[in-house]
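K.L.:
Below are the sequence and a predicted model; questions follow.
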Amino acid sequence: MLNLHHLDSFLMLQQTGSFTEAAARLGVGQSTVTQHIQRLEKSLGRQLVFRDTHQVRLTADGEALVGYARGMLDLNGQVLSLFGESRLRGRLRLGVSEDVVANRLTGILEDFIRLHPLVDLELTVALSAVLNQMQDAGDLDLVLAKRHVGDTHGKLLYREPLVWLARDPHFAPARDAVLPLIAFPPPSITRRVVQEALDREKFAWRVVCTCGSLSGLTAAARAGMGVMVQPRSMVPEGLREIAGDRLPRLEDVEFVLIPRRGADAVMVEALSSLIAARIVPQSI
């Protein structure tokens, strides 16, 4: 009989591609994840993972196991929710910042619905400032968003730098040229940080593309329309951090969780705890 803890470690390893990061997200030691994988391979009599100094990849047998492992853990979560004394049920309205959705949300949602299949999750994706406004109006129970360094609203998860990105990492604008900027529309926190930094250093700039979707901004940057800014751990594929000090240094941003007063405290805490355990990037 397969051990569900071993399967959980296996799926987290498949999701992160790193023993170190899988262990961090599960809240266990790296040696524990290694032992879980070894015991799972022994139970099945198959090698599931290729390991070398550069990367971790699943074997063909490992890839075949992924769907079955998810199914077993999903079924276990459903049984526990149906028959457990503290099962959660109801509706939870979650608001998430656009850039988080594109990078880390999938694994968190997979874990949450597996653990709490009777909770109906209503997801809203928007700019951080818009999410805060919606929550103030009573439309969201929990918000995962960015804030300026120095703000006190919300529970701090982590802080990280914003970086300049372009298709060409050696992009070097002339000091007297107008910088082509790709940005979220107002009231974007990132946009405000960028514009204040450029104005402070007397850089001329103009917004050549604005879009409320990160995928749209990324497409424009990949096409070479200009530069954009993202948290360092959330750099979209196909873009590179601009090297050196060719552009002004940007302030850090902080990622926070904000529960709504009056929301179901047990459901909010269940999701908040999962997010806090899984979302911090390995490099932070």
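P.N.:
Everything's here; your move.
K.L.:
When you work out contacts or count neighbours from here on, use the C-alpha atoms and nothing else.
P.N.:
Fine.
K.L.:
ok now do Gly71, which residues does it touch?
P.N.:
Gly71 makes contact with no residue, according to Cα atoms under 8 Å, 6 or more residues apart in numbering.
K.L.:
I'd like the distance between the residue sitting nearest the centre point of the chain and Arg93.
P.N.:
With distances taken as Cα atoms, centre = their mean, the residue of the chain nearest its centroid is Arg104 (2.6 Å). Distance of Arg104 to Arg93, given as Cα to Cα, to the nearest Å: 18 Å.
K.L.:
ditto for Ile279
P.N.:
Taking Cα to Cα, one finds Ile279 at 19 Å from Arg93.
K.L.:
And the helices in the stretch 51-200 of the chain?
P.N.:
With DSSP state H, counting those that start in this stretch applied, the stretch 51-200 of the chain shows helices at 60-83, 98-101, 105-115, 128-136, 189-200, listed in chain order.
K.L.:
what's the angle from the fourth one to helix 189-200?
P.N.:
Yep, that's helix 128-136 we're talking about. In terms of direction (axes from the mean of the first three to the mean of the last three Cα atoms, to 10 degrees), helix 128-136 departs from helix 189-200 by 140 degrees.
K.L.:
got the end-to-end distance for stretch 49-61?
P.N.:
Distance between the two ends of stretch 49-61: 9 Å, counting by Cα to Cα.
K.L.:
meant to ask about stretch 170-180
P.N.:
Stretch 170-180: ends 15 Å apart by Cα to Cα.
K.L.:
before we go on, here's another structure to hold up against the first:
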Amino acid sequence: MASYPSIDAELLRSFVAIADHGGFTRAAEAVNRTQSAVSMQMKRLEEDVLQRSLFERDGRQVKLTPEGQVLLGYARRILKLHGEVLTTLREPHMVGSVRIGTPDDYVMRFLPGILSRFAQSYPLVQVEVHCEPSYLLLQRRDLDLSIVTREPGTEIGQLLRRERFVWAEAPGFYTHEQRPIPLAMFNTDCFCRAWACNALDGLDIAYRVAYTSPSLSALLAVVGAGLAVSAQLQSIVPPELRLLGQAEGMPELPLASIMLLRSERNRSQASETLAEHIIEGFRL
């Protein structure tokens, strides 16, 4: 079997810094080394380890050769795996499970990024996601964390963000001009449904609740087909739908509060750390 020299992770880290910062001087600052030390590292990487030229100089700028571009992709992957190994082995206490409850509303919009970042840092923690409406989540006592939507003045827990409800329909259908307006809304226990109906009543606009479901994806599918108008939090309305406002004769809807609830009985380091990721994720 052929024997090849190994590549030190510190060499790759300096190499990636040069590629990201476009030069040796700024890269040296990023990796907390002198410029001469970084230059020696790259000389070793090019001449002793890979025996390939990795850089082209264009004035003060440094560009990667084709071989350097190939190495850059591998280097990023190697350093990512290197970090994951260290995190996994140095944080053995971060194991176990966290049970989180959330309405269907936030699953596609917020959770993928939150859970992806959490899994990268704490791959041994198992996360159970329970999707239920807010009013049901408030009744549960077996969850470590819950994300719920609350009316102003009824907030409990920690505020993640305040956001306005908006009207949405499929572009090109002008469903809002029908009388009565067909609505696609969550089931009757959702206060946002009451908000939508009360707002239309206030302008004496005829409507009918034509479609109901506990599933956001089902409601958005109905709206996307041009069959109904819906009222949802602005951040979870897909960009392919058209927002409606006063210019279209639709009433303005109130702001809602998205809150994070922590269990008083089931707190753990894993649940508190995931809570921090959730707080950060809702700021994005």
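P.N.:
Thanks, I have the structure now. The structure presented is a predicted model; accordingly, all values stated were derived computationally and were not measured.
K.L.:
re earlier: can you add distance to Trp164 of the first structure and give the helices of the stretch 51-200 of the first structure back as JSON lines?
P.N.:
Shown next, in JSON lines, are these (distance: least, Cα to Cα, whole Å):
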{"stretch": "helix 60-83", "distance to Trp164 of the first structure": "36"}
{"stretch": "helix 98-101", "distance to Trp164 of the first structure": "15"}
{"stretch": "helix 105-115", "distance to Trp164 of the first structure": "23"}
{"stretch": "helix 128-136", "distance to Trp164 of the first structure": "20"}
{"stretch": "helix 189-200", "distance to Trp164 of the first structure": "9"}
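K.L.:
just so I know, which of those lies nearest Arg249 of the first structure?
P.N.:
Smallest distance to Arg249 of the first structure across those (Cα to Cα): 7.1 Å, for helix 189-200.
K.L.:
what does that closest one correspond to over in the second structure?
P.N.:
Counting by TM-score structural alignment, helix 189-200 of the first structure lines up with residues 191-202 of the second structure.
K.L.:
And the contacts of stretch 229-243 of the first structure?
P.N.:
By Cα under 8 Å, 6+ apart, stretch 229-243 of the first structure touches 99-100, 103, 160-171, 183, 190, 194, 218, 221-222, 253, 281, 283.
K.L.:
Map the residue nearest to the centre of the first structure onto the second structure.
P.N.:
Aligned partner of Arg104 of the first structure by TM-score structural alignment: Phe110.
K.L.:
Read off where stretch 118-128 of the first structure ends up in the second structure.
P.N.:
Going by TM-score structural alignment: stretch 118-128 of the first structure matches residues 124-134.
K.L.:
Show the contacting residues for the closest residue to Val125 of the first structure other than its chain neighbours.
P.N.:
Nearest residue to Val125 of the first structure, sequence neighbours excluded (Cα to Cα, 6 or more residues apart in numbering): Val96, at 5.1 Å. Val96 of the first structure makes contacts with Leu123, Thr124, Val125, Ala126, Ser128, Leu131, Val143, Leu144, Ala145, as judged by Cα under 8 Å, 6+ apart.
K.L.:
6 Å - rerun?
P.N.:
Val125, Val143, Leu144, Ala145 (Cα atoms under 6 Å, 6 or more residues apart in numbering).
K.L.:
Pipe the residues you listed into JSON lines and attach neighbour count and distance to Glu269 of the first structure per row.
P.N.:
Shown next, in JSON lines, are the contacts of Val96 of the first structure (neighbours: other Cα atoms under 10 Å; distance: Cα to Cα, whole Å):
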{"residue": "Val125", "neighbour count": "20", "distance to Glu269 of the first structure": "20"}
{"residue": "Val143", "neighbour count": "26", "distance to Glu269 of the first structure": "12"}
{"residue": "Leu144", "neighbour count": "25", "distance to Glu269 of the first structure": "13"}
{"residue": "Ala145", "neighbour count": "27", "distance to Glu269 of the first structure": "16"}
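K.L.:
Which one of those residues is nearest to Ile258 of the first structure?
P.N.:
The closest of those, once distances to Ile258 of the first structure are taken by Cα to Cα, is Val143, at 5.0 Å.
K.L.:
Output the longest strand belonging to the second structure.
P.N.:
strand 158-169 (DSSP state E).
K.L.:
helices or strands up against that strand?
P.N.:
strand 230-233, strand 242-244, strand 255-262 (3 or more Cα pairs under 6 Å, 6 or more residues apart in numbering; DSSP states H and E).
K.L.:
what angle do it and strand 255-262 make?
P.N.:
Going by the same axes, to 10 degrees, strand 158-169 of the second structure makes 140 degrees with strand 255-262.
K.L.:
average distance between strand 158-169 of the second structure and the first structure?
P.N.:
Mean deviation of strand 158-169 of the second structure relative to the first structure after superposition (mean Cα distance after the TM-score superposition for the first structure): 0.7 Å.
K.L.:
In the first structure, which residues correspond to that strand?
P.N.:
Under TM-score structural alignment, the match for strand 158-169 of the second structure is residues 155-166.
K.L.:
Report how many residues lie close to Trp87 of the second structure.
P.N.:
Just to correct that, residue 87 of the second structure is Thr rather than Trp. Thr87 of the second structure has 17 neighbouring residues, counting by other Cα atoms under 10 Å.
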